[in-house]
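J.: sequence first, then the predicted structure:
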Amino acid sequence: MGSLVLKRLAAVVAVAVGLAAADVGAGERVVVSLDGTWQIAEGSLGQPPAEFAHTAPVPGLADLATPPFELPGATVSLDDRGKPWLKPADPRREAFWYRRTFQVDRPLPAVALLKVHKARYGTKVLLNGQAVGEHEPCFTPGWLDVRAHLKPAGAENELLIRVGASLAQVPPNLTDGWDNEKSRYIPGIYDSVELVLCGTPHVVNIQTVPDVEQRSVRAVIELANAGAAAGPIRLKGTVREAKSGRVAGNAELDASAPSAGTTAKVELTIPIRDAHLWTPEDPFLYELEIGTGADVARTRFGLRTFATDPATGRVILNGRPYYLRGSNVCIYRFFEDAERGTLPWDREWVRKLHRRFKAMHWNSLRYCIGFPPELWYEIADEEGILIQDEFPIWYSRAKDGWPEAITPADLAVEFTEWMRERWNHPCVVIWDAQNETSNDRVIAAAIQQVRGLDLSRRPWDNGWGTPQQPGDISEGHPYRSSRPGFRLGNLARETGIPDNGPRRNAGPPYLINEYGWLWINRDGSLPTLTVDVYKRLLGENASVEDRRRYYARTLAAKTEFWRVRRQCAGVLHFCGLGYSRPDGQTSDNFTDVKTLEFEPNFFRYVRDAFAPVGVVIDFWEDRLAKGATASIPVRVVNDLEADWSGQVVLRLMRDGQAIFEQQKDVRAAGQELGSAEFELSFPTEEATLELTAEIRGSDGQPIRSVRDLRVADLPKNHALGARVKASSEVRNAQGFFPAALAVDGREETRWSSEFADDQWLEVDLGRAVPVSRVTMAWEHACGRAYAIEVSQDGSAWREVWRTESGKGGMDEIRFAPVEARYVRFRGDRRATPHGFSLWELQVFER
């Protein structure tokens, strides 16, 4: 019964393809979609299966097969996720084979090309039992000439596409999409498959180069000749408004066709009447049509330019400064999410997702460590979202940060295919070569080989490698909550320039595209990276609602901080879409990913923090002494070109009642800050307070900034700024880590000893004082066996506390009260191959 159904399905598809192909005439091109339900079978790489007993959607992944296969792809244990050299295999099969049939119901044209937009892991194509060719890269389109293998008009063609079952099938000289925080690598044809039929000379590629000042588009056209006689041709270029179809410009050019079997490039500039620019706020699209007389090719574009200004650290959109606000999409992580299903290929769901993102006041996204299906870029063009397009490279834990077999030439081939596919999308504004990989030996060389191909000269982001020319992005991931001792008050000592990112030559423009480290799964459970964070910040008994509220309000405050310092070209939260599971490391912020419902606290607080005209309480202390007074600066952040004027209302709330309320007039010029200062006196008794600033945003709706404050007796840290010395201090490629950084009050600086046991750090408190508590905030390089010692004279030491089982994180050490002028940490044995490293050491009386 199943095979009968499959044969009927194939017949229906063949008729549809035949009718479409029948429209091919002189000078026309037909692009036939081969998407739909295919047959699929598992097997070896070398031989097609004898039977196809399963079906699966194309585009899609092999885990969507009916009936299902047993766990298709490779699974990586938590312990092995930092080992990209393992290239895990699928233990059950080497390959999946996809099969379908189709007909072409007319004489075959001169050109017939099969395009497999994206498939992993590598593709091999057979047509009518004959090998057509292979395309081994996993993230870029494969183009295969199938003309010689097609049967005559009306005959049934059998198409087989083989994909590797796992990373083990990816050649060692190609990238494989490794991600240190993924557990599943599922194969499949995850983007569309098309048959392109046309005459020749024909268009191989068009690169549009918009000129905003001249209100024109330059078309760089790559022509090929599949066998026609060489001779003069007249190229016709027409620009139409994509939505209305109205002709907005045209031009013609007499040229010579390339000789048979060769390619050539020609250029055509087309003025655009009543030109309409593309922006995220007004994503106006055009369609460019190029005719050769034997072929007509079409591509969409926007009249949009994008650059950076190293002097100001800003991005420049259509010649004007522009601030990026946004998030990340980790589509390959979402591929392994339990709720994924067919959602990534559901155009309505994808459009709604991008609209939900825009409802957060986001104008930009990083498509992070992987490329979604092509329809995502089409929708980003239509909805108006700027895309930082990140190639799926994350080899930070490989030797030298890079797999040895991949050369610059190998990587340049993949980069070239990527750029040629994407360069006409107005949404794509940054070529992002990789994530958090510091290797400069291969990636940098590949960037230099290919960057000149993009005639629009978009900037590049080289992850944590060296920026390759002025104006390239320095991306930062200033995760602060992961550090023991984090609290919002620490931000007051930051400059607003992220301190992690490129290892060398970092400089403006800076772009923060990850920060937070406060993830909560959709169901309220915690991913692995934040279990200890919430224990430290809220205690083990905090409720799900407590955590969600803390997450949202703290992330909002961090967003405000990075925006108001105006040191960065953009701030992008991590992440808008990913996976959500207990053994995962991160999560998105939906409670229901199918209906795209945001967690309510996240939507309420974080949305306001990203408002184009926002308000920021630029006061970061979250602990105040009883009866303290303070001047509270409130800033209005204006990302828009138009000036903003209005009132700022500041309220201090206690138990839901306002104990202070005042309003002031503020003006924020276009793309500038406006400010007001408020003088507050805080209660003389212990209290938990909420400080709120409110404005009316550019749309007239209320926008708020919120801080949680605690008024209490504050213990004195006797070690803050004290004289300090250590057994050793490290200076290496990452910087200098002197002892003084352990007592400077800044949780983003640290001391590190040399990489050896038996080290110490000694603090001189200046005079003898009572002490009974020491806190130590460990970097990853923590101690296993260590002690706390005290002394009156710096010579005779007494041990007051020790452990043989240190675990890092935040040490809260208590001992019987004792008078001491000197306090010493003594490290006997390390827990890692590195040294002993402390973000901060504090000493208290109680």
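T.: Ah, there it is. Numbering: from 1, shown residues only.

J.: alpha carbons only for contacts and neighbour counts from here, please
T.: Fine.

J.: do a quick rundown of the helices in the stretch 251-400 of the chain.
T.: Taking DSSP state H, counting those that start in this stretch to define them, one finds helices in the stretch 251-400 of the chain at 331-334, 347-359, 374-383.

J.: the chain too?
T.: Using DSSP state H, the helices of the chain run over 2-21, 331-334, 347-359, 374-383, 408-422, 443-450, 531-538, 544-564, 600-601, 607-609.

J.: picking up where we left off before, quick one, which of the helices of the stretch 251-400 of the chain gets closest to residue 525.
T.: helix 331-334 (17.7 Å; Cα to Cα).

J.: what separates the closest one from the chain centre, distance-wise?
T.: 11 Å (Cα atoms, centre = their mean, to the nearest Å).

J.: could you do stretch 507-521 as well?
T.: With Cα atoms, centre = their mean, you get 9 Å for stretch 507-521.

J.: same check on stretch 105-115?
T.: Distance, stretch centre to chain centre, for stretch 105-115: 39 Å (Cα atoms, centre = their mean).

J.: check which residues of it are buried.
T.: 105-106, 108-115 (16 or more other Cα atoms under 10 Å).

J.: equivalent analysis for stretch 297-315, please.
T.: 297-310, 313-315.

J.: circling back to that earlier point, dump the helices of the stretch 251-400 of the chain to a markdown table, plus mean neighbour count.
T.: Shown next, in a markdown table, are the helices of the stretch 251-400 of the chain (neighbours: other Cα atoms under 10 Å):
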| stretch | mean neighbour count |
| --- | --- |
| helix 331-334 | 22 |
| helix 347-359 | 17 |
| helix 374-383 | 20 |
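
J.: okay, one more to line up with it:
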Amino acid sequence: MLDIKRVLKSKPRKPEHTALRTMLTPWGEKIAAGEKDLPPASHPSPQLARDAWTSLNGAWECAFVFAHDAATAWRRATPPYGGWQPIRVPFSPEAPLSGVGRQLQPSELLWYRRSFEAPALSADERLLLHFEAVDWACQVFVNGVPVCEHVGGYLPFCADVTSALRAGANQLALCVFDPSDAGAQLRGKQRLERGGIWYTAQSGIWQDVWYEVVPAARVSSLSLDPRPEEGRLVLTVGVEGAGVLEARLLDEGRMVACATARAAPGHEARLVLAVPDPHLWRPSDPHLYDVELSFGADRVRSYCGFRTVEVAADEAGVPRVRLNGKTLFLRGVLDQGYWPDGLMTAPSEAAFAHDILAAREMGFNMLRAHVKVESRRFYALCDRLGMLVWQDMVSGGGAYGAWQTSYKPTLLRASWGLTTDEGTRAARRLSADDPGYRREWREACAGTVALLGGHPCVVGWTLFNEGWGQFDSRAACDDVRAMDSTRLVCAASGWYDRCCGDVRGVHNYFRPLEVWRDVAARPRAFVISEFGGVSWSVPDHVSLRTAYGYDTAKDGEAFSREVTRLLDQALALRGAGLAGYVYTQLSDVEEETNGLLTYDRRVNKLAVGGPEPAPES
């Protein structure tokens, strides 16, 4: 039975042009106050780390420049003479912590600049410049020389800028184009007109900028493939230069395996390290092994965890998720990864740790990283703290039609199995008819799988969410399985299921919770991949006077009671075949007040007694 009251309450509404109330997290408060005592961040690339690296975060300048054809001008533009203002990197200009408070428009280019002192390099050294994420397309200059360009807002990239350097001060500049939802590119939940489930669009640099000095002959890439059932770790390593590559595997400082191989540029080296009885990684015991690589003068640190994940039938023939051969019920919570002071940028590594630990303390064992790729530090923390991650691919495409992505699937559940995502007409209906978008989605999907493939915490992929830009999900599922056979795939979370993948993920906000019959030929685990959404606006901890959610609690006691009732109801469905759930959601975000934590992370709403002490930074 459809709950009409809930449906009407969650009906999409026209955005109100009301300014968000400025809110600071405990970590953002320290940054805004100029305090210098925040703990130093760990390495921005934790699975390909060298001891020496230099952060370029901090004080930059930015300028907004109108362009008649910004979509092409970013490749050939020259820096403006005036209009420069300070910006705190890595926060986007739309984020309060940037100090700018200005939204980039689709008809504008966003310029950045700063100077840095390059260290003296020997003849056999190179300087690599790294950007962890820039939204969306950018051209990078060092001393006026173009050193690289990049398209895509969620994945890291780097460039060897050695030939553009000069002695002393060097000028680094960046030209960015980002149309946000005026374009069809990948953007997740960003919108120029925020409201309801859609959040403030942001642009430009939003993750770390850093550089490192490396030997000319060096390790350039590393893929980790732990195979516990085979008792071995397989490393695939790319190099610059030729020589002998050595790998060592250590367990709490004790070497347990080593291997060597000849390596040459253009040919990836494969090393196999025997680990006959590996200590398995699991949430209650997140055991990690250290990996060390040596190649000439280059030294690289990494790590790995051994674990298996699969869907297999239990004694009654019901498909279940199994971790290391044992049934594991997924107790997930939807993690939007937004912050009132940093938007998509967490104000501190400690802020990531706070959210992970808060989720665990509330009884969850999994975070669903929702249509956003996080900082690599986030996944490293989940590895170390034992938090499972179900990773969404970032959504994109044209403007979403409310009928196809909301009204029809909400009112007509029968449409879920009758709506195809294959062919030209389907692509048009689901806002996936732009060939550039489809190409970018495929490339970013492959890039995300490669980027996160070494993290034991990541146990599954969601390819499409609620029909947003969905296309050819069967083919996409086959492609991801070919790239990564060690994780589960949910091809379409929400509604338009094409009977593929390992998991059937349904969203159920408006009907009684239950396990529905799966008509797929291959048995799949049934997961309620979104539900709940109870709203409670905690006074003095909200961004807006308006609130969005699927049900409203009058106070903390009512909120806690209703959330607990829904979670217990979902848990009781295990006997009916439920393999897991994802509750909506971990924290409030802007108008959405259906989080278990307030947007500023200062109140745990399930703690009826009131605000918890502010977390340590």
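T.: Nice, I can see it. Please read these numbers as outputs of a predicted model, since none were measured by experiment.

J.: fetch the TM-score of the aligned pair.
T.: Superposed pair, TM-score by TM-score structural alignment, normalised by the length of structure 2: 0.74. Supporting alignment: 512 aligned residues with a Cα RMSD of 3.4 Å.

J.: and residue 196 of structure 1, which of the helices of structure 1 is closest to it?
T.: helix 2-21 (9.4 Å).

J.: now stretch 434-441 of structure 2, how far from the chain's geometric center?
T.: Offset of stretch 434-441 of structure 2 from its chain centre (Cα atoms, centre = their mean): 19 Å.

J.: my error: substitute stretch 431-451 of structure 1 in the last question.
T.: 16 Å.

J.: quick check: end-to-end length of that stretch?
T.: The first and last residues of stretch 431-451 of structure 1 sit 9 Å apart, counting by Cα to Cα, to the nearest Å.

J.: got it, and stretch 501-514 of structure 2?
T.: 21 Å.

J.: related to what we said a few turns ago, for the helices of structure 1, give me CSV that also has distance to residue 193 of structure 1.
T.: Formatted as CSV, these follow (distance: least, Cα to Cα, whole Å):
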stretch, distance to residue 193 of structure 1
helix 2-21, 13
helix 331-334, 19
helix 347-359, 16
helix 374-383, 11
helix 408-422, 14
helix 443-450, 27
helix 531-538, 43
helix 544-564, 41
helix 600-601, 39
helix 607-609, 38
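
J.: most tightly packed of those helices?
T.: Of the helices of structure 1, the one with the most neighbours on average (mean count of other Cα atoms under 10 Å) is helix 607-609, at a mean of 25.

J.: and for that one, what are the contacting residues?
T.: Applying Cα atoms under 8 Å, 6 or more residues apart in numbering, the contact partners of helix 607-609 of structure 1 are 359-361, 556-557, 559-560, 614-615, 703-705.

J.: repeat that for stretch 450-460 of structure 1.
T.: 209-210, 305-308, 412, 415-416, 419, 423, 429-433, 467-468, 471-473.

J.: can you check stretch 51-58 of structure 1 too?
T.: 2-3, 35-41, 62, 64-68, 99, 189-193.

J.: give me the buried entries from those.
T.: 35, 37-41, 62, 64-65, 99, 189-193.

J.: which one of those residues is nearest residue 821 of structure 1?
T.: Distance to residue 821 of structure 1 across these (Cα to Cα) is lowest for residue 190, with 66.1 Å.

J.: contacting residues for the closest one?
T.: 58-61, 118-120, 373.

J.: then residue 454 of structure 2?
T.: 47, 223-225, 304.

J.: tell me how far the aligned partner of it in structure 1 lies from residue 472 of structure 1.
T.: When structure 1 is aligned by TM-score structural alignment, residue 454 of structure 2 is paired with residue 424. In this view, residue 424 of structure 1 and residue 472 of structure 1 are 20 Å apart by Cα to Cα.

J.: go on, residue 235 of structure 1?
T.: Distance from residue 235 of structure 1 to residue 472 of structure 1, by Cα to Cα: 36 Å.

J.: more neighbours, those two?
T.: residue 472 (26 against 21; other Cα atoms under 10 Å).

J.: and the more buried one, what does it touch?
T.: 308, 459-461, 509.

J.: what about these, which are in strands?
T.: 308, 460-461 (DSSP state E).

J.: closest to residue 645 of structure 1 out of these?
T.: residue 308 (28.6 Å).

J.: what sits against the residue opposite that closest one in structure 2 once aligned?
T.: Counting by TM-score structural alignment, residue 308 of structure 1 corresponds to residue 311 in structure 2. Residue 311 of structure 2 is in contact with 319-322, 488, 502, 524-525, counting by Cα under 8 Å, 6+ apart.

J.: grab the nearest non-local neighbour of residue 311 of structure 2.
T.: residue 321 (4.6 Å; Cα to Cα, 6 or more residues apart in numbering).

J.: any idea how far the one you found lies from residue 286 of structure 2?
T.: 18 Å.

J.: with residue 218 of structure 2 instead?
T.: Residue 218 of structure 2 is 30 Å from residue 286 of structure 2, by Cα to Cα.

J.: who's more crowded, these two?
T.: Taking other Cα under 10 Å, residue 218 of structure 2 and residue 286 do not tie; residue 218 has more neighbours (24 against 20).
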